[in-house]
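Peer 1: requesting a structural model of the entry that follows:
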Amino acid sequence: MAQKPSIPKGTRDFNPEQVAKRNYIFSTIKSQFQTFGFQPIETPSFENSDTLMGKYGEEGDRLIFKILNSGDYLKGLDDSFYRNIFLVKVRINNGYDALVEFFKRNPEIAKSCDNEDYMSKELMTFDWFHNEDFLLLGFRKDYVLYKLTKVYFESNLGENGSLQEGIKSLFVKEAVERYLKNVSNKTTSKISEKALRYDLTVPFARYVVQHQNEIDFPFKRYQMQPVWRADRPQKGRFREFYQCDADVVGSDSLWQEVEFIQLYDNVFSALGLKGTTIKINNRKILSGIAEVIGASDKLIDFTVALDKLDKIGEEKVKEEMLGRGIPQNGIDKLQPLFSLSGTFEAQIESLKGILSTSDDGNKGIEELDFINNAISTLGLQTATLQLDVTLARGLNYYTGAIFEVSAPEGVKMGSIGGGGRYADLTGVFGLKNVSGVGISFGLDRIYLVLEELGLFPETIAKSTEVMFINFGDKEALFSLQAIKTLRESGINAELYPDKITNGKHMKKQMNYANKRNIPFVVLVGDEEMNNNLYTLKNMKSGEQSKVSLDEVIAKVK
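Peer 2: Have a look, this model is predicted:
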């Protein structure tokens, strides 16, 4: 039985037209990268796992695609790891069954258990409780006693099986998860030592440290390569996709931020994507706000909630902040922030009042003010620079400016670009205090926006400009001599490979040219070869004429 063809979820095939459109975006971005003085580098599609793991937070680590080591290690794994998991589950289930039976057979003991110490002593009578499986799980006996007692006192014995379910949930879920966690590091090294890159930035940091003696700082690099994430596929979000990054490392200068704003503007203007908004914030502003409201120790909680302001609204954000442990009096101090509006300059003035007591906040205001003044003087072609104090992308990652670019109004799409300043990206690889700033373009989302707005030039998908009809071997050889000259003149030309036999297949060749939107077809027979002429047919108008090769070149160009 034939295998049904398929591709993994979150990946895509691209037809010739789509590839041509993607290449148009690539070449436009690449051209601007080079105009601004960035140099290209490439890094491997996969890195050592320890290069990537722990750099993106718990959620990011979960989305990293790991590569299995080669070799027949799975058999040994089955004989140890999975067998232990099975035995743990059996032991746990037996344990909770025994506990439930104990309570059912000794209701008087259960009823007299009015304190946790007494309950613990009774639980110690179970043989299974002293089994070495608990050592395998990494549980301490006092922890298990506490948890079991807690489950008992929070359940109603004999009603709807709540006690059984509570103990089963505790044992089977928590115990096995704990076992998995205890052995994960050791097992992972046996299974996988490499992983597909999650982004281009961490591999770039590794590259800088590894090649630091070959690099002239400040180092301006651009990189356009695919990355992989085990994410849930949806519109504009894929498991395999390209990133187009530009970074500068080895400079604290704010002129780099100014240039990146100009770079964004140049790229989107060159693509015809007018009306994009370049949002900017500063990590120091967010730190200052958290300090002012007395939530410096809850900076992450504060910003995660604040970042949702445009999605869930002011009241829901306040509720979430309360739920995350931010005090009400601190939230009350945020009121001016929720109503922050107006021009960039007006918002800066409001922030000065809100953050007057914060050194971090004032530093952030100074940096934003510098960038805005420079852009106001230099001007932008089609983009708008906007201050957004709720912007907190990559909070753990960035230490200064934060960027995010949104599509023109009316287009429902997430950010089409983003980036920011990081103070010590290379420090994790041993090279301390190397500041950098970088931005990224979301190729796939930019593609969807250009498609929705009809902004791809019509000539993008043009491949072959002239196709020669194949009447036979003699005519084909004559045609290929002309095709060689056309190609040398910069014209895309080809010969239909299969010749016409017994007067057939002429229509097939013409239909082929039409389906591929080839604008010109050339017919060469005995008459044309004898007179060194070519019958050139315009496939759009239907007009045809006998012309010289030079005239073919002139008409097609």
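
Peer 1: please make it C-alpha for all contacts and neighbour counts, starting now.
Peer 2: Will do.

Peer 1: where do the helices sit along the stretch 51-200 of the chain?
Peer 2: Under the criterion DSSP state H, counting those that start in this stretch, the stretch 51-200 of the chain carries helices at the ranges 57-62, 74-77, 83-105, 107-112, 116-123, 133-137, 141-153, 162-168, 176-191.

Peer 1: please identify the most buried of the ones you listed.
Peer 2: With neighbours taken as mean count of other Cα atoms under 10 Å, these reach their highest mean count in helix 162-168, at a mean of 19.

Peer 1: who does that one touch, helix- and strand-wise?
Peer 2: helix 83-105, helix 141-153 (3 or more Cα pairs under 8 Å, 6 or more residues apart in numbering; DSSP states H and E).

Peer 1: which secondary structure elements does the shortest one sit against?
Peer 2: When contacts are defined as 3+ Cα pairs under 8 Å, 6+ apart, helix 141-153 packs onto helix 116-123, helix 162-168.

Peer 1: report the angle between it and helix 116-123.
Peer 2: Following axes from the mean of the first three to the mean of the last three Cα atoms, to 10 degrees, one obtains 100 degrees for the angle between helix 141-153 and helix 116-123.

Peer 1: gap between helix 141-153 and the chain center?
Peer 2: With Cα atoms, centre = their mean, to the nearest Å as the basis, helix 141-153 stands 42 Å off its chain's centre.

Peer 1: before we move on, what about the first one?
Peer 2: Centre-to-centre, helix 83-105 and its host chain are 43 Å apart (Cα atoms, centre = their mean).

Peer 1: same check, this time on stretch 256-267
Peer 2: Mean C-alpha position of stretch 256-267 versus that of the full chain (Cα atoms, centre = their mean) differs by 21 Å.

Peer 1: buried ones in it?
Peer 2: By neighbour count, and taking 16 or more other Cα atoms under 10 Å as the criterion, the buried residues in stretch 256-267 are 256, 257, 258, 260, 261, 262, 263, 264, 265, 266, 267.

Peer 1: now do the same contact list for the first one.
Peer 2: Okay, so that is residue 256. 248, 437 (Cα atoms under 8 Å, 6 or more residues apart in numbering).

Peer 1: next up, identify which helix or strand it is on.
Peer 2: Secondary-structure element containing residue 256, defined by DSSP states H and E: helix 255-270.

Peer 1: and the next helix or strand past that helix?
Peer 2: Note on helix 255-270: by DSSP H and E, the next helix or strand toward the C-terminus is strand 277-282.

Peer 1: what's the burial count for residue 64?
Peer 2: A total of 22 residues lie near residue 64 under the criterion other Cα atoms under 10 Å.

Peer 1: structure for this one too, so we can compare:
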Amino acid sequence: MSKSKPTLPRGTRDFGPEVSAKRSYIIEKIKQNFVRYGFSQLETPAMENLSTLTGKYGDEGDQLLFKILNSGDYLSKTSEEDYGKGSKHLTSKIADKGLRYDLTVPFARFVVMNQHDISFPFKRFQIQPVWRADRPQKGRYREFYQCDADIVGSKAIWNEVELTLLFNDVFSDLRLDDYVIKVNHREMLFMLANYVGLEGKEVPFCAEIDKLDKIGSDKVIENVLALGGDKEKVSAVMSLLEETDKEVLISKVKAINPENEGVQEVIEFFESLDQFNDKDLKVELDLSLARGLSYYTGMIYEVKPTSVQMGSICGGGRYDNLTGVFGLDGISGIGISFGLDRIYDVMEELNLFPEDITQPLDILIVHFSEVNLKHGQKVVMQLREAGIKADLYPASDKIKKQFNYADKIQTPHTLVIGDNEMKSGEYMLKNMQSGEQKPMKVDEIIQLFKG
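Peer 2: Alright, predicted model coming up:
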């Protein structure tokens, strides 16, 4: 039998010890803040029934669902006629499950199935992988993690405020200062569409506005005029989109329609944030932000790094009737998602990971004989029980080989055990960088490392 070279499916990745340690560091900081803000952890299965997933992401999303073949003889219930009807029909006969495409639809399904056991408002976070049968390319994978937090069952503007504070606290813990939280409101965008004379064409108007940073204002004006917008009013709206002073911007938008729900909520949102000025919040009102408007119904968020060329690293917004597709109407929610892979790339580029994050050990115990090895087994467990990351070279190989291994794994310290050390109870602790070494008792070593 010929041996084949092992490969990975396209769009998937291995994460070695260093990358895994750095990803875990980010996840842990996010998770700690989720818990601190009162979110409960939720996990859903990797697979869902296709009836749960299909029709929730549009035609394009349905095409990107990974389908799972039914177990057993999955072709036994098919006929030649089924093959002739094409792959879409055939798939319905041979696959009734699929890998989850995101964390939001499974969350909605969970809420509906557990509605009588849940206390609303319900705050949940979820950190799990999702799968999309997308065409792999730089920055786009078929398997990737999402880190989501949602609050359902409340329309209070405090939800929008505390999720903004949550963004701030996570990035503060990650020591990532170079970012801006951009916010906007769907109702304000729709109000602007009506103002320029595009009632009934709000979504196409917003789609053009969203292209501002890609194609420039002249082209956006041209496209909006082509939709039928009033020239003078379109020009006025463009000046609003380029306004950077928040107070001036709110004042001008309010002048168009002070009764607009979006205007009122944005004013209340910023007034609430004012009491947290000590946090140096990096929040901007950006009327050109128009992400996900087929999904979001209120406030929308996008977080972008400011010192690294990168798209958004987080996003989210208010949505109404999340659970309506499963028969439970009237449940409003708001959610945000941290982009783990992009946050990783930004932190790597800015060199923000702690130096010791990839250091698997504090001490490696090396020894001269089988008897020393046996003695080392008790010592290593003493160190571990004291919370020190310690390991024991597992075989009585030549001491030079053991030190070579210590160099390769870049352990900062070695502890040498020989016959004399066993008798005295003092072991030679060696700093592998400086070469400095000192005989120490186990309790002294513990005190040194525990500070």
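
Peer 1: so residue 553 of structure 1 is in contact with residue 486, correct?
Peer 2: Yes: here residue 553 of structure 1 reaches residue 486: they are 6.7 Å apart, a contact under Cα atoms under 8 Å.

Peer 1: ok, those two, which is more surrounded?
Peer 2: When residue 553 of structure 1 and residue 486 are compared on other Cα under 10 Å, the one with more neighbours turns out to be residue 486, at 20 against 17.

Peer 1: surely the more buried one meets residue 495?
Peer 2: No: if you go by Cα under 8 Å, residue 486 of structure 1 and residue 495 don't touch, sitting 11.9 Å apart.

Peer 1: which residues in structure 2 does stretch 522-530 of structure 1 align to?
Peer 2: Residues 415-423 of structure 2 are where stretch 522-530 of structure 1 lands when matched by TM-score structural alignment.

Peer 1: ugh, typo on my part, it should be stretch 484-494 of structure 1
Peer 2: With TM-score structural alignment applied, stretch 484-494 of structure 1 matches the range 381-391 in structure 2.

Peer 1: can you map out the helices along the stretch 101-250 of structure 2?
Peer 2: Secondary structure of the stretch 101-250 of structure 2, counting by DSSP H, counting those that start in this stretch: helices at 104-113, 157-173, 186-195, 202-209, 212-215, 217-226, 231-241, 246-256.

Peer 1: and residue 30 of structure 2, which of those is closest to it?
Peer 2: Put simply, out of the helices of the stretch 101-250 of structure 2 the one that sits nearest residue 30 of structure 2 is helix 157-173, at 5.8 Å, with distance taken as Cα to Cα.

Peer 1: circling back: which one of the helices of the stretch 51-200 of structure 1 lies closest to residue 48 of structure 1?
Peer 2: Nearest to residue 48 of structure 1 among these is helix 176-191; the distance by Cα to Cα comes to 10.8 Å.

Peer 1: what angle sits between the closest one and helix 83-105?
Peer 2: What separates the directions of helix 176-191 of structure 1 and helix 83-105 is an angle of 170 degrees, with the same axes, to 10 degrees.

Peer 1: what helices or strands is helix 176-191 of structure 1 leaning on?
Peer 2: Counting contacts by 3+ Cα pairs under 8 Å, 6+ apart, helix 176-191 of structure 1 is packed against helix 83-105, helix 133-137.

Peer 1: now do that helix: distance to the chain's middle.
Peer 2: 27 Å.

Peer 1: quick one: residue 9 of structure 1 is in a helix?
Peer 2: No: with DSSP: H, G, I helix; E, B strand; the rest coil as the criterion, residue 9 of structure 1 is coil rather than part of a helix.

Peer 1: residues near the nearest residue to residue 63 of structure 2 once chain neighbours are set aside, how many?
Peer 2: Of all residues not flanking residue 63 of structure 2 in the chain, residue 133 sits nearest, at 7.7 Å (Cα to Cα, 6 or more residues apart in numbering). With neighbours defined by other Cα under 10 Å, the count for residue 133 of structure 2 comes to 19.

Peer 1: and what of the one 5 residues further on?
Peer 2: For residue 138 of structure 2, the neighbour count with other Cα under 10 Å is 6.

Peer 1: aligned partner of it in structure 1?
Peer 2: That one, residue 138 of structure 2, aligns with residue 235 by TM-score structural alignment.

Peer 1: what does residue 339 of structure 2 give?
Peer 2: Pairing criterion TM-score structural alignment: the partner of residue 339 of structure 2 within structure 1 is identified as residue 442.

Peer 1: with adjacent residues omitted, what lies nearest to its match?
Peer 2: Sequence neighbours aside, residue 416 is the residue nearest to residue 442 of structure 1 in space, at 4.8 Å (criterion: Cα to Cα, 6+ apart).

Peer 1: which one in structure 2 is aligned with the one you found?
Peer 2: Aligned against structure 2 by TM-score structural alignment, residue 416 of structure 1 finds its counterpart in residue 313.

Peer 1: identify the residues contacting its match.
Peer 2: For residue 313 of structure 2, the contacting residues are 302, 303, 304, 305, 338, 339, 340, 342, 343, taking Cα under 8 Å, 6+ apart as the criterion.

Peer 1: ok, those residues in structure 1: which stay?
Peer 2: Contacts from the contacts of residue 313 of structure 2 that recur in structure 1, judged by both residues aligned by TM-score structural alignment, their matches' Cα atoms under 8 Å, are 302, 303, 304, 305, 338, 339, 340, 342, 343.

Peer 1: and the last one, what is it in contact with?
Peer 2: Same thing as residue 343 of structure 2. By Cα under 8 Å, 6+ apart, residue 343 of structure 2 lies in contact with residue 313.
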